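Q: requesting a structural model of the entry that follows:
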Amino acid sequence: MNSPRRPLIFLSVVLLLFSTEIDAQTQRPVQLEWQIPAGVKRVTKRETTLTQEMEANGLKIKTNVEQTLVSSATAGQRDAAGRTPIAQQVESLNATMTLPYEVRVNYDSSKEFKKTGTIVDSVLESLHIFSSAKWTTIVDRGLKAIAVEGNDELLATLSPEVQQSLRSQLSDETLLRNHNEMINSMPTEAVSKGQKWKRTHYVDFDLGQVMAFEKEFRYEGVVKVEGRTVDKISQRVVKVSLVVGDNPLNVKLIESDFKVESSEGVVYFDRQTGWIFQSREKTKISGAMSLEVQEKLTKAKVQLSISNRMTVK
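A: Next up, the predicted model:
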């Protein structure tokens, strides 16, 4: 007499072999290759929240920034020398800030720009000019940014105060670095599930303050996100350091010691489009630093929280 369990056992073995084959396919090394096809327009939405609490000379100073930035990038045709122009521009900007001493700033690029006659006007003017900024990034065959055009003309028309504020966002150095850091964030060699790599990213906080974030990435495999098949890469900040360069306030950094309290994030890379589909990260940092301000030594304790969310269409 045939056992009724045999077909079930046979089917179970087939399903097991089939699932093993699928799993083996997903475990094969994959190449996370960037693509910038001519004529394709990509629109990126970045949502950023930054909170900083600083204690110095018995005073507690809190800063909070919430910003939503929408920008676009459209690649042109590659020339005979292998150079591809990418026309970039800010499409919209919405920002809410609480600056030291409870100074509040609200800006929405969709509304008519009006000065307030207060100390926040220079900040508002900087946001207003940045909200319509345009420039062209030139990349080589390897998609490395090698030149920027159009930004210097904009900066040259601004007052020294506003120019100083925007230079940290629109200088050649910043724009080239931002593009190349993103391209370099993915390894050039194929990666397997569980493989890790590290990269250093820099964030300019204006007035000569640049913080270096050493990040660890880990390839997690293929997943489905909103119906799209993408590669999941986890990310976290493992180390931070601060550099203070030349600045109009002549503040000098004597020493600093920062540590990462917590950090987590994820990047979803779409191999079909050759670009990031979505990403998010959240990091908390604490530390202490000694500054020389007007030839006086000032010690400060700092707590910093940064969260970012990005979507590309």
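Q: when you work out contacts or count neighbours from here on, use the C-alpha atoms and nothing else.
A: OK.
Q: helices of the stretch 151-300 of the chain, start to end?
A: 151-156, 160-170, 172-184 (DSSP state H, counting those that start in this stretch).
Q: which strands or helices does the longest one pack on?
A: What that stands for is helix 172-184. With contacts defined as 3 or more CA pairs under 8 Å, 6 or more residues apart in numbering; DSSP states H and E, helix 172-184 has these neighbours: strand 145-149, strand 196-204.
Q: which outside residues touch the longest one?
A: If I follow you right, that is strand 196-204. 168-169, 181, 184-185, 187, 210-219 (CA atoms under 8 Å, 6 or more residues apart in numbering).
Q: run this one through as well so I can compare:
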Amino acid sequence: MASTCHKLILQTFITFLLMQTLTAQNSNLFREYIGALSNGVRLSDVPINSFIDFHFILSFAIDYTDTTSPSPTDGKFNIFWDNTTLLPSQICSIKQANPNVKVALSLGGDTVNGVPANFSPCSIDTWVNNAVISLTSIIQEYNLDGIDVDYEHFNTDEATFAASIGQLITTLKNNGVISFASIAPFEAVNSYYSVLWRDYASVIDYVNFQFYAYDATTNISQFLSYYDKQSCMYIGGKILASISTGADANGLSPANGFFDACTVLKKEGKLSGIFIWSADGSKADGFPYEQEAQKLLAIPY
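A: The predicted structure is shown next:
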């Protein structure tokens, strides 16, 4: 009888630990890119649920010249987000009014003035040195908390990209300039980001995987399969589910079951958060998906 009781206690304890492990993987983190389209959207326009963690991500800081014919600067970053509305004073105000809000900047993006924003370092050391100096200045001026890496075009190999970005994040963290970092890969650029993850996963806090880069015919089952696939690609990473609210949005849409898929992930203890590209695209409709995403994340499971 005693042996049977001990076995039952042990099984119950193991089940409890497994449930705790699953629950610990869920997160109430919501992230929103903002500023890339320069359509006047403000931080204060976006609804913020006080029961979640909220990250704004300014889009973008790019190591290109700010001219009509932009060219690479080897790590000297300039601001390309809408800095007529997304000002240091506005960031200060939104963070004071909402203690659950943090603000980051994203590096790279798709294009700069219609030209692909290529990652084009002349050398790893020079690029990292220039990037640390220029980004530290921007981050401190705007009172930012972290960075996101969203390079989508490359004029270099995977190893150079990984070493450059990995050293940049490590240095900014060691210097106390940022408290978190994320990457924003999609299927076509996984070869670059997987090497970065392999070598520097310890300094990367979130994976903003662009699930909206998949086909617009994506269904719930396929989305869940893609999510599991990327979780295996970025083992141990906090993979965020994502949608795009732009006119050319692909992937699993809210109309086709995105939030149903997120509910499944949350019940399974897998939902590390949700991000939306972008506030600029959501502005005209009044941010309905931002509200729905945050409501879902605020529900404890």
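Q: got a TM-score for the pair?
A: Scored against TM-score structural alignment, normalised by the length of structure 2, the superposed chains reach a TM-score of 0.30; 151 aligned residues with a CA RMSD of 6.2 Å.
Q: returning to that earlier point: winner for burial among the helices and strands packed on helix 172-184 of structure 1?
A: strand 145-149 (a mean of 18; mean count of other CA atoms under 10 Å).
Q: which strands or helices does that one pack on?
A: On a contact count with 3+ CA pairs under 8 Å, 6+ apart, strand 145-149 of structure 1 meets strand 134-139, helix 172-184.
Q: let's have these in CSV, adding distance to Arg309 of structure 1 and mean neighbour count.
A: Converted to CSV, these look like this (distance: least, CA to CA, whole Å; neighbours: other CA atoms under 10 Å):
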stretch, distance to Arg309 of structure 1, mean neighbour count
strand 134-139, 23, 21
helix 172-184, 15, 16
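Q: which of the ones you listed sits closest to Ala147 of structure 1?
A: Nearest of those to Ala147 of structure 1, taken as CA to CA: strand 134-139 at 5.1 Å.
Q: the closest one vs strand 145-149, what angle?
A: 150 degrees (axes from the mean of the first three to the mean of the last three CA atoms, to 10 degrees).
Q: what sits up against strand 134-139 of structure 1?
A: Contacts of strand 134-139 of structure 1 (CA under 8 Å, 6+ apart): 83-90, 145-151, 175-176.
Q: how far off centre is it?
A: 18 Å (CA atoms, centre = their mean, to the nearest Å).
Q: what's the angle between it and helix 172-184?
A: Using the same axes, to 10 degrees: strand 134-139 of structure 1 against helix 172-184 is 50 degrees.
Q: other SSEs contacting the helix or strand Ile138 of structure 2 falls within?
A: For Ile138 of structure 2, the element it lies in under DSSP states H and E is helix 124-142. Helix 124-142 of structure 2 sits against helix 88-97, helix 158-174, with contacts defined as 3+ CA pairs under 8 Å, 6+ apart.
Q: related to what we said a few turns ago, for the helices of the stretch 151-300 of structure 1, which one sits closest to Asp108 of structure 1?
A: helix 160-170 (17.4 Å).
Q: which elements pack onto that closest one?
A: helix 121-130, helix 151-156.
Q: and the angle from the longest one to helix 160-170?
A: By that I understand helix 121-130 of structure 1. Using the same axes, to 10 degrees: helix 121-130 of structure 1 against helix 160-170 is 50 degrees.
Q: just after the helix holding Ile138 of structure 2, pick out the following helix or strand.
A: Counting by DSSP H and E, the next helix or strand C-terminal to helix 124-142 of structure 2 is strand 146-151.
Q: excluding its backbone neighbours, what's nearest Val312 of structure 1?
A: Leaving aside its chain neighbours, Val312 of structure 1 sits nearest to Thr44 (4.5 Å; criterion: CA to CA, 6 or more residues apart in numbering).
Q: isn't the one you found right next to Gln278, touching?
A: No. Using CA atoms under 8 Å, Thr44 of structure 1 is not in contact with Gln278, being 9.5 Å away.
Q: between those two, what contacts are shared?
A: Met310, Thr311, Val312.
Q: count of neighbours near the closest residue to Thr229 of structure 1 other than its chain neighbours?
A: The shortest distance from Thr229 of structure 1 to any non-neighbouring residue, by CA to CA, 6+ apart, is to Val223 (5.9 Å). Val223 of structure 1 has 13 neighbouring residues, counting by other CA atoms under 10 Å.
Q: how close does Val223 of structure 1 get to Thr68 of structure 1?
A: 27 Å (CA to CA, to the nearest Å).
Q: still on that earlier bit, so which of the helices and strands packed on helix 124-142 of structure 2 gets nearest Ile274 of structure 2?
A: helix 88-97 (20.0 Å).
Q: next, the angle helix 124-142 makes with the closest one.
A: Going by the same axes, to 10 degrees, helix 88-97 of structure 2 makes 70 degrees with helix 124-142.
Q: who are the packing partners of helix 88-97 of structure 2?
A: By 3+ CA pairs under 8 Å, 6+ apart, helix 88-97 of structure 2 packs against strand 101-109, helix 124-142.
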